[in-house]
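J.: here are the coordinates; sequence isn't available:
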């Protein structure tokens, strides 16, 4: 049985189950398969379908029928956004001409140019785009595995984990202790753990003002550090404590069964523990054989083409993008470069010089946000930063409120461009 767009969309998430045996799909047009429906992958799929005007067949493989954005999920934790406002369907991609298959990619044969799906189907491709996001490094935090994520959640893949962490914070006893185990570099969205501390502190000021937050950090410094620490002092007094490696932040073990954290061997009882482990490229990139010893996928800086396989492109959090941070804006920016590269290769369209940008907004409190960003360009062997900006510590309340409002406008604009 040949799986068509009609059968895929009619059956939705169960489409793969229609196949009694594996089938290889063939197309007369060049076929690009995109794996991963987040900011990077969905942007490539929709952008390529629209830009090629039907000249390229585009298939998106994404396990989840609705996408919950990691970006802005901290605002849900702070009580500033409902979770529903962070969730998007893929109807806009279907309307743009993308074949959307809700299934899990489980194998890639780069020699045969095929993708195996959990439901039994096999997709043939002419070019492959990987945007699988992140996975966690096993054993990165002693005592913690994904099996303990229902006790000590990571909430670094938005969705049920985000909701779980919020409910845990709301259920903390009066004067309780929230501990975050921060990740080492590199990881998804460098300022996000510290914005999360702000948002959880904001929620606690409304419900549990004597509670405390402790951040155990293996890093000596972190993104927007001065701005965050000024914000913590201004809005939350002594509620938030940052513990760096000098004071034990890098020597941490967790005991989910007893709800304890060991800091340099000394046990600390906790009420909620948010473990954000070390990260690597999403599993399918490793299965495809396009990652290296770093755990990330090396790419060619001018196109995001894999440095290992010229028929594969990798973007977003999974890519080893050198000086570009791992963020939604960065992934969306990279998607434009990937689309141009694929159009040039498959249709002969002219390819403009690649230019990458990033901006990251972080909420300190309602009406008070900060931002940083930069411009990037391909160098000889890596993407390099060519310019930057960051909020000033002495900005006025009006300036900060404008940045706060700008972040909401950015979110609406970006998600409309990604999901249609």
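T.: Nice, I can see it. These figures come from a predicted structure and were not determined experimentally. Residues are numbered from 1 along each chain as shown.
J.: alpha carbons only for contacts and neighbour counts from here, please
T.: Fine.
J.: please enumerate the helices of the stretch 1-150 of the chain.
T.: According to DSSP state H, counting those that start in this stretch, the stretch 1-150 of the chain carries its helices in the segments 5-11, 39-52, 73-77, 91-95.
J.: which elements pack onto the longest one?
T.: Same thing as helix 39-52. In terms of contacts (3 or more Cα pairs under 8 Å, 6 or more residues apart in numbering; DSSP states H and E), helix 39-52 is packed against strand 31-35, strand 57-61, helix 91-95, helix 328-347, helix 397-419.
J.: turn those into CSV, including distance to residue 293 and mean neighbour count.
T.: As requested, the helices and strands packed on helix 39-52 are arranged in CSV below (distance: least, Cα to Cα, whole Å; neighbours: other Cα atoms under 10 Å):
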stretch, distance to residue 293, mean neighbour count
strand 31-35, 22, 25
strand 57-61, 26, 25
helix 91-95, 34, 18
helix 328-347, 22, 22
helix 397-419, 31, 16
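J.: okay, the ones you listed in TSV with distance to residue 322 next?
T.: What follows is these, written out as TSV (distance: least, Cα to Cα, whole Å):
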stretch	distance to residue 322
strand 31-35	22
strand 57-61	26
helix 91-95	30
helix 328-347	12
helix 397-419	23
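J.: how about these, which one is nearest residue 310?
T.: Residue 310 lies closest to helix 328-347 among the helices and strands packed on helix 39-52, at 11.2 Å (Cα to Cα).
J.: immediately after the closest one, which helix or strand?
T.: strand 356-365 (DSSP states H and E).
J.: for that following strand, name the packing helices and strands.
T.: For strand 356-365, the elements it packs on are helix 192-207, helix 225-236, helix 328-347, strand 368-378, helix 397-419, judged by 3+ Cα pairs under 8 Å, 6+ apart.
J.: adding distance to residue 117, write the ones you listed out as a markdown table.
T.: Putting these into a markdown table (distance: least, Cα to Cα, whole Å) gives the following:
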| stretch | distance to residue 117 |
| --- | --- |
| helix 192-207 | 32 |
| helix 225-236 | 43 |
| helix 328-347 | 24 |
| strand 368-378 | 34 |
| helix 397-419 | 23 |
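J.: what's the closest of those to residue 91?
T.: Of those, nearest to residue 91 by Cα to Cα is helix 397-419, at 7.7 Å.
J.: contacts for that closest one?
T.: Helix 397-419 is touched from outside by 39, 42-43, 46, 72, 88-93, 329, 332, 361, 363, 366-371, with contacts defined as Cα atoms under 8 Å, 6 or more residues apart in numbering.
J.: mind redoing it with 7 Å?
T.: Here helix 397-419 makes contact (Cα atoms under 7 Å, 6 or more residues apart in numbering) with 39, 42, 43, 90, 92, 93, 361, 363, 367, 368, 369, 370.
J.: how far off strand 368-378 does it point, in degrees?
T.: Interaxial angle, helix 397-419 versus strand 368-378 (axes from the mean of the first three to the mean of the last three Cα atoms, to 10 degrees): 50 degrees.
J.: among the contacts of helix 397-419, which ones are buried?
T.: For these, a neighbour count by 16 or more other Cα atoms under 10 Å gives the buried set as 39, 42, 43, 90, 92, 93, 361, 363, 368, 369, 370.
J.: want to compare, so here's the second one:
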């Protein structure tokens, strides 16, 4: 396969792409810059480049050369996937679709000049900007823990090395030891995610450490698919999992990474492995752009355009849009709407009414998959759910296996949709 000249642009080589951008603009091609190469950003870049047939110059800014999906990382923790299975590269986007792939950090946005500043010191001009940076954490939301402690008490809520670290800690935990998760408050990335993780950690323990104990410290009254998870835990992992909710002090938690202790309203738990998932906000670039309401970036429901700057679109976890959960499926769905709107604005192509959808699958044990999902339409105020579905307790094993196999097909499909 022949790799185009614009294929892989590292930080040091980014200058050539950026210096070329004004020339391209002078030749009449509008410029779109996409920040973030995950389910939202990679999909948007691919669809704009593919469907505009070269009429739009598309640049994707993503610091990592191999992108590890956060979705399905729990299955890696449970031993159902290998970490390499979750890693994806950008060669096809560059070679087959003509996307300029710049491996660098976006560190600032000048909305008046319409430029994106990069860590390497260069600035990318844009006519439209799409931000899909995912999440960052709210510092101090778990007293005693900071991002500097992530190697001792990992969050593993961004794909890649953190998942590998947590898996290694799980496998090295002493026999009969205690795994503690501090779950995040709403809203956060992937509402069923922490509880699928508990399921996968429990599954792993049944293989390597069957007398281990799991404690969830959860500040929320309830959580996504709660009845399904609790039924599954009772069926597959009886006596292993304990959840401490706000009625038992889970809203008042401090941690000590040096001693591996979690203080729950005065009661101290000694952990052998501690998974701390803090409160979350939009990726920092949204804060730097000045388009957030404090933590999240409000968008126009029909287009995913920022309510503060119509030249900027915000996708996925970073957006405040209404009823859609923060998930990879949601980001992918939103990206296709945004790509259509951007093409329409820049080339005059036809624009259709926005429609959105989402499904979140979770694996509880071997061949025991469950799901929840909905279809959505935009209103003036928000993206609103118009229909929904959820797995039911007591389903037979054949249906649960089918649901799990469906999730494997979805993962193959969405990653192909993202990366080509």
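T.: Okay, I see it. Source: prediction; values computed, not measured.
J.: kindly check the end-to-end length of stretch 289-308 of structure 1 for me.
T.: 8 Å (Cα to Cα, to the nearest Å).
J.: before we move on, what about stretch 123-138 of structure 2?
T.: Stretch 123-138 of structure 2 stretches 28 Å from its first residue to its last (Cα to Cα).
J.: how about stretch 117-135 of structure 1?
T.: 19 Å.
J.: quick one: buried residues of it?
T.: Using 16+ other Cα under 10 Å as the test for burial, stretch 117-135 of structure 1 gives 117, 119-135.
J.: do stretch 283-299 of structure 2 as well
T.: Residues of stretch 283-299 of structure 2 classed as buried by neighbour count (16+ other Cα under 10 Å): 283-287, 289, 291-292, 295-299.
J.: redo the residues you listed as JSON lines? Include secondary structure.
T.: Below are the buried residues of stretch 283-299 of structure 2 laid out as JSON lines (DSSP: H, G, I helix; E, B strand; the rest coil):
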{"residue": "283", "secondary structure": "coil"}
{"residue": "284", "secondary structure": "helix"}
{"residue": "285", "secondary structure": "helix"}
{"residue": "286", "secondary structure": "helix"}
{"residue": "287", "secondary structure": "helix"}
{"residue": "289", "secondary structure": "helix"}
{"residue": "291", "secondary structure": "coil"}
{"residue": "292", "secondary structure": "coil"}
{"residue": "295", "secondary structure": "coil"}
{"residue": "296", "secondary structure": "coil"}
{"residue": "297", "secondary structure": "strand"}
{"residue": "298", "secondary structure": "strand"}
{"residue": "299", "secondary structure": "strand"}
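J.: relative to residue 224 of structure 1, which of the helices of the stretch 1-150 of structure 1 is closest?
T.: Of the helices of the stretch 1-150 of structure 1, nearest to residue 224 of structure 1 by Cα to Cα is helix 73-77, at 16.2 Å.
J.: before we move on, back to that, now for the buried ones among the contacts of helix 397-419 of structure 1: which two are most distant?
T.: Farthest pair in these (Cα to Cα) is 93 and 368. Separation: 34.0 Å.
J.: which one of the helices of the stretch 1-150 of structure 1 lies closest to residue 227 of structure 1?
T.: helix 73-77 (17.2 Å).
J.: count of residues packed around the closest residue in space to residue 117 of structure 1 that isn't next to it in sequence?
T.: Among residues not flanking residue 117 of structure 1 along the chain, residue 105 sits closest, at 4.5 Å (Cα to Cα, 6 or more residues apart in numbering). Residues near residue 105 of structure 1, counting by other Cα atoms under 10 Å, number 24.
J.: what's the answer for the one 10 residues further on, then?
T.: Here the count is done by other Cα under 10 Å, and residue 115 of structure 1 has 22 residues near it.
J.: try residue 26 of structure 2
T.: 9.
J.: then residue 319 of structure 1?
T.: Counted with other Cα under 10 Å, residue 319 of structure 1 comes out at 32.
J.: how close does it sit to residue 301 of structure 1?
T.: Residue 319 of structure 1 is 10 Å from residue 301 of structure 1, by Cα to Cα.
J.: do residue 126 of structure 1 as well
T.: In this view, residue 126 of structure 1 and residue 301 of structure 1 are 21 Å apart by Cα to Cα.
J.: for residue 390 of structure 1, same thing?
T.: 25 Å.
J.: could you do residue 367 of structure 1 as well?
T.: Separation of residue 367 of structure 1 from residue 301 of structure 1 (Cα to Cα): 37 Å.
J.: what ranges do the strands span in the stretch 151-300 of structure 1?
T.: Listed in chain order, the strands of the stretch 151-300 of structure 1 (DSSP state E, counting those that start in this stretch) span 177-181, 212-216, 240-243, 252-255, 260-263, 266-269, 272-275, 279-281, 297-298.
J.: outside of the third one, which residues touch it?
T.: Just to be clear, that refers to strand 240-243 of structure 1. 212, 213, 214, 215, 216, 217, 232, 249.
J.: among the residues you listed, which two are most distant?
T.: 232 and 249 (18.7 Å).
J.: and residue 362 of structure 2, how far from residue 31 of structure 2?
T.: Between residue 362 of structure 2 and residue 31 of structure 2 the distance is 39 Å, computed by Cα to Cα.
J.: likewise residue 256 of structure 2?
T.: 48 Å.
J.: out of the buried residues of stretch 283-299 of structure 2, which comes closest to residue 26 of structure 2?
T.: Using Cα to Cα, the buried residues of stretch 283-299 of structure 2 come closest to residue 26 of structure 2 at residue 289, 25.9 Å.
J.: could you find the closest non-adjacent residue to that closest one?
T.: Nearest to residue 289 of structure 2 is residue 109, by Cα to Cα, 6+ apart, at 5.3 Å.
J.: so who does that neighbour touch?
T.: So residue 109 of structure 2 contacts 115, 116, 117, 288, 289 (Cα under 7 Å, 6+ apart).
J.: re earlier: taking the buried residues of stretch 283-299 of structure 2, tell me the two that lie furthest apart.
T.: Greatest spatial distance among those (Cα to Cα): 284 and 299, at 16.6 Å.
J.: circling back: more neighbours: which of residue 390 and residue 301 of structure 1?
T.: Neighbours per residue, other Cα under 10 Å: of residue 390 of structure 1 and residue 301, the larger number sits with residue 301, 21 against 15.
J.: residue contacts, the more buried one?
T.: For residue 301 of structure 1, the contacting residues are 378, 379, 381, 382, 383, by Cα under 7 Å, 6+ apart.
J.: now render these as CSV, adding distance to residue 313 of structure 1.
T.: Listed next are these as CSV, based on distance: Cα to Cα, whole Å:
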residue, distance to residue 313 of structure 1
378, 15
379, 18
381, 16
382, 15
383, 15
